[in-house]
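Peer 1: coords please:
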Amino acid sequence: MTQHAGPLAGKRIVLGVTGGIAAYKAIEIARRLVDAGAHVAPIMTDAAQHFVGTTTLSALASEPVRTELWHDPETPIPHTKVGQGADLILVAPATAKLLSAYRSGFSHDLLTNTLLATRAPVVVCPAMHTEMWEHPSVVDNIAVLRERGVHIVEPEPGRLAGGDTGMGRLAEPARIVAAVESVLGPRDLAGVRVVVSAGGTREPIDAVRVIANRSSGKQGYAIAAEAAARGADVTIVSTVELSPPFGTTVVAVETASQMEAAMREAASSNDVIVMAAAVADFRPATTAGGKIKKRDGVPDIVLEPTPDILAGLGAAKRDGQVLVGFAAETDDLVANAQAKLEAKRLDLIVANDVGAAQVGFAHDTNAVTMLRPGAEPVEIDLAAKRDVARAVIDTIVEIMRAR
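Peer 2: The predicted structure follows:
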């Protein structure tokens, strides 16, 4: 399996955990950071230990949890050592108390001392009840921290402690890790506008049934996440309900016609177009207004072609615009992809054999062959879809630099 070094590989990240019910999510955040190659040094406040045990976090992080400002056998001033040695400090969850102390410079424990004794970038992920999140003092503290350059991953709506629902739920671990990647990763797409299509279109037969395919949208979302992490302004035209990657905007569509309209509109203002969606090639020529009943017998469904979105984008491509297509094949992978590359005026095509094990639709892994005009094919062996996305974005950056 080909390994692509990500932006967190070798980075030292201090993970601060404060005393909120969402502290349990810090365990998953630590695991994801370590899996991405980061060295995770955890700090827990006294209140955090009421929700999560130090043993669990120590086991999944890269070193034991620190909890005290004093009595560290390694150094008499742990906050200085930890803060100065960090590439980034992440606080997840961050309570209203932490936000207030950090804003005012109240250094009362190891975590707040570390935050004040570092010049590393800081990412803060608030989590609290809706009433607290909306309180003017908290709103003001967030605004001041933002002005000082602190990166804020805002909470999400959802079920909160106590059974109520509202804004204040800690952002999902994947979104938090993506925010960290965005801060520490290369910014080689800063100022670049990217649109990515994702998922499989659904063409209605009647009010209930559709013609669809098995595309999960995971590869398209991985590409969008990677582009956003590297500074791009990213829009996803999507048929699926996956959690939007940090820093992206989603335009929801369902049919090929809807996707065509959304992609044509986006193409007029974007620098890079990645057509990762699996668009249905055919649709019913007519759609029943209600549900077709079984008692009426097997219906005759006449099909017609859907619009060739990629060909239309290629025909309308502006000078300097990068157009990327995907080819999901079951045979003659390179030959079919090469023909598509040439016929549709693409700058890059990413082809995969969806009949191979653990490749393509619905899997978290993929194996692809990338083709460019006048260049030898590049094969990416079975890897996580985010690693494949990194290779695709690397190639897009190469194309842009060559121009």
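Peer 1: make it CA atoms for all contacts and neighbour counts henceforth
Peer 2: OK.
Peer 1: Confirm that Leu382 sits in a helix.
Peer 2: No - counting by DSSP: H, G, I helix; E, B strand; the rest coil, one finds Leu382 to be strand, located in no helix.
Peer 1: That one contacts Asp364, correct?
Peer 2: No - between Leu382 and Asp364 there is no contact under CA atoms under 8 Å: 10.2 Å.
Peer 1: Find the residues that touch each one of these two.
Peer 2: Residues touching both Leu382 and Asp364 by CA atoms under 8 Å, 6 or more residues apart in numbering: Gln358.
Peer 1: what's the helix or strand for Ala337?
Peer 2: helix 333-343 (DSSP states H and E).
Peer 1: compare with the first, here's sequence two:
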Amino acid sequence: MLAGKHILLIIGGGIAAFKSLDLIRRLRERGAKITPVLTRAGEEFVTPLSVSALAGEKIYRDLFDLTDEAEMGHIELSRAADLVVVAPATADLMAKMAGGIANDLASTVLMATDKRVLIAPAMNVRMWDHPATQRNLVTLHSDGIRMVGPNKGDMACGEYGPGRMSEPLEIVAAIETTLGKGPLTGKHILVTSGPTHEPIDPVRYIANRSSGAQGTAIARALLDLGASVTFVTGPADTPPPKEAQVIRVQTAQQMYDATLNGLPADAAIFAAAVADWRVTDVSDNKIKKDGSGALPVLNFAENPDILAEVSKLTKNRPRLVIGFAAETDNVLENATAKRHRKGCDWIIANDIRPDTGIMGGAENDVTLITDQGPEDWPRMDKTAVARQLADRIAQVLNA
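Peer 2: Below is the predicted model of the structure:
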């Protein structure tokens, strides 16, 4: 699959850089051509000579190299390859990518490329968990950057947790998926995400506390496996993935209409936090206090039940319909009852009590409920949840 493919490998500065040497060897065994870019920090862990010898190619290190830049080196490097791989991708490199900083050869190449980019993060667990890194991850995912790892394990510093760079063969597999056909290639999947806003008057609305982070991560994971994704999103905080067909909506009725128009699909995942009710008599003008102490009267009606409506379709029903159950009490009981009531195939239950930090946070703690019963997943970041879910969907759709 990799024979004749040209990969630009950027090696960041971290103890995991030693794995990049084995990665080069594994890729060359499969017939790939490797052009290495070694950062100054990377040189502290692997030598230019060893990288160049294994790659069998000239190594690039300096942005202001007279010979290379006379030939517009950073532009040529960024566009001559089939894929740009960053391994290890340090917290510093990821921050530069997210912030659009181009102050050395590696970051300039990443800014100038028009090719797909795959990163293999590697850093201390506390750096990985830092809010800045998690914010950068959201940005990188929305920019279409693909990611493999990091894995959990013992760190060189003696700590334990997520932050270990994926093993070379794991990265090779991710490269093959990115350049070849992923397990969801040819599949169309619809994802709803974010909150809905139900207007009361021109300045007020009813909404749910949803950032859209989990729905966006799911869409990103499906895209990474080769799926074609229709992404129906309310006014979320998290930017949608650029490679998806993005349909922006405000209200539940608009989301319902967009969902039906987005069918047929092989699978549909309803991660949106849809408002259950809407105000029937929306005021054209801002409602004001009149000084009498009288409270405004709002009349409500139920919004369309998008999950239930799609689950009971006889025509264009997706093969796999997946809902979410955000619960504050009796999580498993309520989520299981919701699955039966709605008629969907799977329900992903999560406890969203305020003390969990789930709603609007970077992590999720979910239980997958199918006709086989509940399956508890460990608490992990929303990207990891999305990947695990995408893998399960691929298994079912390819069965």
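Peer 1: Off-centre distance for the helix or strand Gln134 of the second structure falls within?
Peer 2: Applying DSSP H and E as the criterion places Gln134 of the second structure in helix 131-142. Counting by CA atoms, centre = their mean, to the nearest Å, helix 131-142 of the second structure is centred 10 Å from the centre of its parent chain.
Peer 1: same check, this time on stretch 260-275 of the first structure
Peer 2: The answer for stretch 260-275 of the first structure is 20 Å, by CA atoms, centre = their mean.
Peer 1: What of stretch 317-324 of the second structure?
Peer 2: The answer for stretch 317-324 of the second structure is 20 Å, by CA atoms, centre = their mean.
Peer 1: Which positions within that stretch qualify as buried?
Peer 2: Using 16 or more other CA atoms under 10 Å as the test for burial, stretch 317-324 of the second structure gives 317-318, 320-324.
Peer 1: Check stretch 81-95 of the second structure too.
Peer 2: 81-91, 93-95.
Peer 1: same check, this time on stretch 354-374 of the second structure
Peer 2: Of the residues in stretch 354-374 of the second structure, those buried (16+ other CA under 10 Å) are 358-360, 362-370, 374.
Peer 1: give the contact list for Ala236 of the second structure.
Peer 2: 193-195, 210-212.
Peer 1: In strands, which of those residues appear?
Peer 2: Of these, the ones assigned to strands by DSSP state E are Ser193.
Peer 1: who wins for most neighbours among the contacts of Ala236 of the second structure?
Peer 2: Of all the contacts of Ala236 of the second structure, Ser193 has the most neighbours under the rule other CA atoms under 10 Å, reaching 31 neighbours.
Peer 1: In the first structure, what residue corresponds to that one?
Peer 2: Counting by TM-score structural alignment, Ser193 of the second structure lines up with Ala198 in the first structure.
Peer 1: With Ala219 of the second structure instead?
Peer 2: Match for Ala219 of the second structure (TM-score structural alignment): Ala224.
Peer 1: would you list every one of the helices in the stretch 251-400 of the first structure?
Peer 2: 256-267, 309-315, 333-343, 385-402 (DSSP state H, counting those that start in this stretch).
Peer 1: For Arg175 of the first structure, find the nearest of those.
Peer 2: helix 385-402 (13.5 Å; CA to CA).
Peer 1: returning to that earlier point: can you tell me which of the helices of the stretch 251-400 of the first structure comes nearest to Ala351 of the first structure?
Peer 2: helix 333-343 (6.2 Å).
Peer 1: Same question for the closest one: list its buried residues.
Peer 2: Buried-residue list, helix 333-343 of the first structure, by 16+ other CA under 10 Å: 333-334, 337-338, 340-341.
Peer 1: Closest to Ser58 of the first structure out of the residues you listed?
Peer 2: Of all the buried residues of helix 333-343 of the first structure, Ser58 of the first structure sits closest to Leu333, with 46.4 Å by CA to CA.
Peer 1: Just say helix, strand or coil for the residue mapped onto Val14 of the first structure from the second structure.
Peer 2: Matched across to the second structure, Val14 of the first structure falls on Leu9, judged by TM-score structural alignment. At Leu9 of the second structure the chain is in strand, as set by three-state DSSP.
Peer 1: Leu9 of the second structure is in contact with Ala87, isn't it?
Peer 2: Yes - if you go by CA under 8 Å, Leu9 of the second structure and Ala87 touch, sitting 7.1 Å apart.
Peer 1: which residue ranges form the helices in the stretch 51-200 of the first structure?
Peer 2: With DSSP H, counting those that start in this stretch as the criterion, the stretch 51-200 of the first structure has helices spanning 54-60, 78-84, 96-104, 110-116, 130-133, 136-147, 173-184.
Peer 1: got JSON lines for those, with distance to Ala41 of the first structure too?
Peer 2: As requested, the helices of the stretch 51-200 of the first structure are exported to JSON lines (distance: least, CA to CA, whole Å):
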{"stretch": "helix 54-60", "distance to Ala41 of the first structure": "9"}
{"stretch": "helix 78-84", "distance to Ala41 of the first structure": "8"}
{"stretch": "helix 96-104", "distance to Ala41 of the first structure": "18"}
{"stretch": "helix 110-116", "distance to Ala41 of the first structure": "12"}
{"stretch": "helix 130-133", "distance to Ala41 of the first structure": "28"}
{"stretch": "helix 136-147", "distance to Ala41 of the first structure": "23"}
{"stretch": "helix 173-184", "distance to Ala41 of the first structure": "15"}
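Peer 1: if you compare those helices, which one is most tucked away?
Peer 2: Most buried of the helices of the stretch 51-200 of the first structure, by mean neighbour count (mean count of other CA atoms under 10 Å): helix 110-116, with a mean of 23.
Peer 1: Can you get me the centre-to-centre distance for that one and its chain?
Peer 2: For helix 110-116 of the first structure, the distance to the chain centre is 29 Å (CA atoms, centre = their mean).
Peer 1: Does anything pack onto it? Which helices or strands?
Peer 2: strand 39-44, helix 78-84, helix 96-104 (3 or more CA pairs under 8 Å, 6 or more residues apart in numbering; DSSP states H and E).
Peer 1: Just send these back as CSV, with distance to Ser257 of the first structure too.
Peer 2: Shown next, in CSV, are those (distance: least, CA to CA, whole Å):
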stretch, distance to Ser257 of the first structure
strand 39-44, 47
helix 78-84, 53
helix 96-104, 47
